[in-house]
Structures are given as structure tokens and as C-alpha cells.
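Visitor: Pasting a predicted model and its sequence here:
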Amino acid sequence: MRILAIESSCDDTGAAVLDGPEQILSNIISSQFDVHARYGGIVPELASRCHIEAIWPVVQEALSAAGTSLDEIDLIAATRGPGLVGSLLVGFTFAKALALVRQIPCVGVDHMAGHLLSVFLEDNHPRFPYIALVVSGGNTSLFKVDNPTRFQRIGRTRDDAAGEAFDKVAKLLELGYPGGPVISDLARDGDPTAFAFPRAWLDEDSLDFSFSGLKTSVVNQVHRLKQKEVPLPVPDICASFQEAVVEVLVEKTIRAAKRYDCSTVVLGGGVASNPRLRSLMAERSDREDMKLFVPAPLFCTDNAAMIGLAGYHLFQAGHTVTPDTDAYSRSPLM
């Protein structure tokens, strides 16, 4: 089965062609980084307009790179939600219209499901069930994944997502947007013990996350240093902040694996590209005799290949959309 997949949940326009659930023939991503960087964050209206301009050229490029045409496409899969509604509507409406014209089935994929299954785009696969941490700019959640279409959310953020906290701290330190990569780079030269930023463990049995208090602590520390009129030790702040985020993410993921008697842990989402998160999760997994699976950075960030993979399994389970099926901004998985 040849699948055309489309992703437009936020600020990247993606299209991919898959031959079956795992063979990627092409995976094209058009970034809007230059459009939004000047504003220090994503402007929804601009994102929607950019998707409109990019959607057809990106799809054409994906088909060309795959050496195929629309005549050979058997299924269209597109992100239905969650995300920015304007952005979602561009890709999802395009997919439904194209499927209607070509008279082929179309499936609407939950973006979270894509991240939960993205590890299957790699050669080394986990076995079900497993515990998955999806951590990005918009989501920080823990799931128990029983099969390719059955996901149980067992933990979520109560306020800021981890990636959102990275972006806000980067903005505070005037490091630009997006904040995650630059904080990670600067943290390499910093001391993670320089500042005792708080870890929000919440209730004893809670698998939820909270990063609002940590963000406020960083803001207060920066203000105190500025009042003293001393140079900001930016690498130390970055390293200490990053360690506070990563430590909680790792420990709660390991705690979830133990609670649900799972010996396999999977990472997904843009923040899963963070080197410190990857290394500490690997250390803790190894110590607990658990197996860790992490996609390549390309498959951690938003991409259409993971949407095509999840869409294949939805179609096999009998789930398709009609022309009047709507997109949604909040995931039923959240």
C-alpha cells in the first residue's frame, strides 16, 4: 500500500510517501522558522497563510522524491489534530479534497499518535506494550501504548509543556527562538549544579508534570542577578534549568514503567532530540534493566512520515474520514 501523508499541525508543512507502514520513500519538511523567529514565537495567522502557500509544492516534491505519482497512491493520511486550528485545516482539508477527487480513502491522524509510533520508522523496533514520553513545545505526556491504535494517557503537564518552558526561558535570556536547541548548546559549557532550581514532583503518586514554578524560579534568579548588576552566567543558568527539566522527565518516566510493569521505554516529540534527555534516560533505563528506544531527531520533530505510519494502522483498523469530518485543536488522547 502506497501512502501519501500530510502534516500541518503547527508551523512546518510536511509531506511524505510511504510504501507500507515503515518504508519511507520521501519525507519533505518546509520550515517557517524565518517567518516566526522575528516575533519570538509562532504567529497562528502567519502559519496558516504559509501552509496555504506551501502545501501543494511540498506534496509535489514528496511525490517526485519518491519517484511516484498520485495515480499510485492508495491512501491519504493527514493530521487532524491537535494543533493550531488554522494550520490543521489547511492540510486536513487539502487531504480530504484530494482523496475525494482521486476516489481513494483518507484517514485523519492524531498528531500524538504519530509521535507515539514514530520509533517504528527506525529499524530497531520495541515490542508492545511500552511506556512512551511525548515531550514537545505543546505537549508533555506519558502514555502506556498497548498496540498501534490503543493508547492510555497516564500523565500530563498541568501547565507549561517542557518545550514551552525552554522557549520562555530562552526568551528571558534573549537567546532567540526556538529556545530548546540554543539552551542545550549553551548548557554543554555550564554547571548544572550552579543554581538549585526546583523540581516539581507534585503528589507522591502523581505522574503529571509542572514546569510553571521552575520557569518562575529562573525568572526570579535572573532578576536578582540583574539587580546586582553582574554579568549573567548564561551557560550555568541554561545547564541548571535543563537539568531540572530533564531530571523530572526521566524519573517520572521510569516511575511509570515500574508502575505498569513495562520493561520498555520510548521517547517522542521535539524535545526528545535534547542530548541531555537522551543520555540521562539511557543511563536510568540501563540501571533499571529497561530497554530504551528513541527515534532519530528527524522523526522526533513534526514530520509527515510518522503521520503516514499511524494512518496506515488506523486504516487497517477500519477508520476513515468523510468530507465533512472536522479537525480538532485538542486531542482526545490528552
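Guide: In hand now; what should we look at?

Visitor: can we go C-alpha only for contacts and neighbour counts from here?
Guide: Fine.

Visitor: any idea how far the closest residue to Leu18 other than its chain neighbours is from Ser31?
Guide: Here the nearest residue to Leu18 in space, its sequence neighbours aside, is Ile24; by CA to CA, 6 or more residues apart in numbering that works out to 4.5 Å. According to CA to CA, to the nearest Å, Ile24 stands 20 Å off from Ser31.

Visitor: So those two - more neighbours on which side?
Guide: Comparing Ile24 with Ser31 by other CA atoms under 10 Å, the one with more neighbours is Ile24, at 19 against 15.

Visitor: hang on, the more buried one packs against Ala305?
Guide: Yes. Checked against CA atoms under 8 Å, the pair Ile24 and Ala305 is within contact range at 7.0 Å.

Visitor: joint contacts of the two?
Guide: Overlap of the contact sets of Ile24 and Ala305 (by CA atoms under 8 Å, 6 or more residues apart in numbering) consists of 16-18, 121.

Visitor: ok, second structure coming up, stack it against the first:
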Amino acid sequence: MVVLGIESSCDETAAALVTAERRILADTIFAQVAEHTPYGGVVPEIAARAHLDHLDATIAAAMHQAGLGFAELDAVAVTGGPGLIGGVIVGVMMGKAIALAHVKPLIAVNHLEGHALTARLTDDVAFPYLLLLVSGGHCQLLVVEGVGRYRRLGATIDDAAGEAFDKAAKLMGLGFPGGPAIAAAAERATEPWPDLPRPMKGRPDCNFSFSGLKTALRQRVEALRAADAFDDAVRANLAAGFQQAVVECLIDRTSRALDRARADHPTLNALVIAGGVAANRHLRAALQRLADGAGIALIAPPARLCTDNAAMIAWAGIERLALGESSGFDFAPRPRWPLDEQAPRLPGAGVKA
């Protein structure tokens, strides 16, 4: 079985071909970093236009890389949401066109499910497991009980962690994307800034918040600039302090969710991390210590498969197809599509929650 995956929910235009034997035959991505860097963040209209300009060539490159024609596909899987709706529409319409023209099943994939099931593509991890999904648009803790069976334990009530990194980097003049920029600056730190807050740390629930941390950072930067004391050394120390605060918040919340998940699922197999922020080596190291202390495996897919990509969409399509599922051609793109439909919507969940 070979499935074409298409991803266009944010600022990555991506296509991939994946087999049911977990082989990635092709994985192509057009990164829109240059388009959005001048603005310090993703601009939805620019992202949608870039998808229009580059998706066709990206898919063609993937097909060429795999050495396959459309007739040899078993299905087409495409991100149907959640995400920036302009980009999602571009991908869904392309997926429908290919599936219709070549008489193939269409699978509209929840972007979050793509992240949630990536560990099964890379490590064949068994259900159930706890997922920390942490990226520019998402920050959630979910128990993955099976394909289509997700229970949310916690989520952000305002910014996602990746969004907070982007905004903090812009505030400090470090560039875009913010996560790698802050990590690079933090490497030059001599003493991480000590007094930034850890929002929600110690709370009995498993939710996240990063707006207060971001506000505290802004206040420090403004005061330092007013005193003409904001130099490169201070910037590096602030970056390290901010990164440390985010990681500590993520670990505190994940530790609490892990206790809850294991209480309900004594056979819990692993702690899985996914999303772009999963590439942060300090977070990975802290999660490894948490997992080791809990006597559970940490599954961290390669960084390329943690950020938005089409291989995860193709794999989620394969998982759905194996259950005999497909989508109708009347499927409507969804700007919001929670994995756990029963979970209450949080105030700051946003369009990608």
C-alpha cells in the first residue's frame, strides 16, 4: 500500500509517499521561512498564496523522488484541518483533484492526528501512550488510546509554546523562526535570566499558559532598553532564561499528565513528543529525565518528522485506510478540528486547537 500525503495547514508546503510497511519513499517540503521572516511570524494570506504557487511542484517532486505515477497510489491523504483555512483549502482541493482524476480513495486527515500517530510510523509504538504535542499552533497533552481515540488531559489557555518562542524572539530582535533563534542565543548565555515566571507550575490541572511569561519578558526588555543596558550578553541570558522557563512549565505539566494517564492506563507504553518545539534539545533532555524517572520510554521522532510534514499525513491516512475508512468528496476544510471532541474548549485555544 502506497499513500500520497499532502500538508498545507500552516507555512510548510509538503508532499510525501509512505508505504504500509513504514517506508518513506519521498518526503518533500517547501519551507516558507523567507516569505514570513520580514513579519516575524506567519502571515495567513501570504502562506495561502505560497501554497498555491508551490504545492503542484512539491507534489511532482515527491512523485519523481519515489519513482511512481499517480496510478500506482492506493489513496490520497490530505490535511483537512485544523489550521490556517486558506492553506487548508488549497491542500484539500488539490487532494480531491488528484483522487478524483485517478479514481483513488480520499482520506481527510486531522493535522493533530498526523502528529499523534507519527511515533507509530517511526517506532511502531503500541497503544496507549501519552502525547505531548507542542508546536507553533498547538500545545496539548493527550492520551492516545487508538486511531481516532484521543483523550485530552490539558491544553494551552492562551499562546502555544512555539508561538511564545516566536513572539519572544521578535521582542528580543532574534529573528524568525523563534524557537531555533532563542536556542542559538541561549547557547551564548553566561547566566540564564533568573526571575522569569513559570505560569501554571504546580497547578492541579494539566493546562498550559505562556502569556504571563511573555509579558514578563517584554517588561524586562523594555526596562533594560530604557536603561541602555540591553546588549548582546543580556539578550543571550534572557533567551536562556526564557527557554528554561518554557521547558520547566512543559515538564511540570507533562509530569502531572503522566501520573493521571498511568492511573487510568496501567499499560501505558510510552511518553511521545511531537510538534516543532520537540526539536529543542533542552526539552528533549528534560523529557528523557522525566521518562527515565517514571520508568517509561520516551519516543521522540526525528526533528524533520516533528515539524509539519506530509509523511505523517500519509501515515495517518494509512492507519485510517487499514480500518476501512475514507472521506467523501464533499468534505469541507475545517479551521478548528479538536482530536477530543468531548473536551471543553479553552479560552485561548485559537483556530488550531
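Guide: Ah, there it is. Just so we're clear, the structure is a prediction, and the values are computed from it rather than from any experiment.

Visitor: Any chance you could compute the TM-score here?
Guide: In this superposition the chains share a TM-score of 0.96, using TM-score structural alignment, normalised by the length of the first structure; 333 aligned residues with a CA RMSD of 1.4 Å.

Visitor: With respect to Gly311 of the first structure, which of the shared contacts of Ile24 and Ala305 of the first structure is nearest?
Guide: Leu18 (10.6 Å; CA to CA).

Visitor: can you tell me the helix or strand for the closest one?
Guide: Per DSSP states H and E: Leu18 of the first structure is located in strand 12-19.

Visitor: mean per-residue distance, that strand to the second structure?
Guide: Per the superposition on the second structure, strand 12-19 of the first structure and its aligned residues are separated by 0.8 Å on average (mean CA distance after the TM-score superposition for the first structure).

Visitor: Just after that strand, pick out the following helix or strand.
Guide: strand 23-31.

Visitor: mind listing the helices for the stretch 151-300 of the first structure?
Guide: Taking DSSP state H, counting those that start in this stretch, the helices of the stretch 151-300 of the first structure run over residues 162-172, 179-187, 212-227, 234-259, 275-287, 297-300.

Visitor: Redo those helices as CSV? Include mean neighbour count and distance to His313 of the first structure.
Guide: Compiled in CSV, these are given as follows (neighbours: other CA atoms under 10 Å; distance: least, CA to CA, whole Å):
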stretch, mean neighbour count, distance to His313 of the first structure
helix 162-172, 23, 28
helix 179-187, 20, 32
helix 212-227, 16, 36
helix 234-259, 21, 25
helix 275-287, 17, 28
helix 297-300, 20, 18
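
Visitor: nearest to Ala65 of the first structure, of these?
Guide: The closest approach between Ala65 of the first structure and any of the helices of the stretch 151-300 of the first structure, judged by CA to CA, belongs to helix 297-300 at 17.0 Å.

Visitor: Now the closest one on the second structure. Mean distance?
Guide: Its matched residues in the second structure lie on average 0.4 Å from helix 297-300 of the first structure after superposition (mean CA distance after the TM-score superposition for the first structure).

Visitor: Return the distance of that helix from the chain's centre.
Guide: With CA atoms, centre = their mean, to the nearest Å as the basis, the distance from the averaged C-alpha position of helix 297-300 of the first structure to the chain average is 9 Å.

Visitor: List the contacts of it.
Guide: Contact partners of helix 297-300 of the first structure, identified using CA under 8 Å, 6+ apart, comprise 115, 118-119, 121, 268-273, 305-306.

Visitor: Tell me the counterpart residues of it in the second structure, please.
Guide: Alignment note (TM-score structural alignment): helix 297-300 of the first structure is matched to residues 303-306 of the second structure.

Visitor: Give me the residue at the spatial middle of the first structure.
Guide: Nearest residue to the geometric centre of the first structure (CA atoms, centre = their mean): Gly269, 2.6 Å.

Visitor: if I pick the corresponding residue of the second structure for that residue, what's in contact with it?
Guide: Alignment note: Gly269 of the first structure maps to Gly275 in the second structure; criterion TM-score structural alignment. The contact partners of Gly275 of the second structure, by CA under 8 Å, 6+ apart, come to 115, 133-136, 138, 306-308.

Visitor: could you flag which of those residues are buried?
Guide: By neighbour count, with 16 or more other CA atoms under 10 Å, those hold 115, 133-136, 138, 306-308 as buried.
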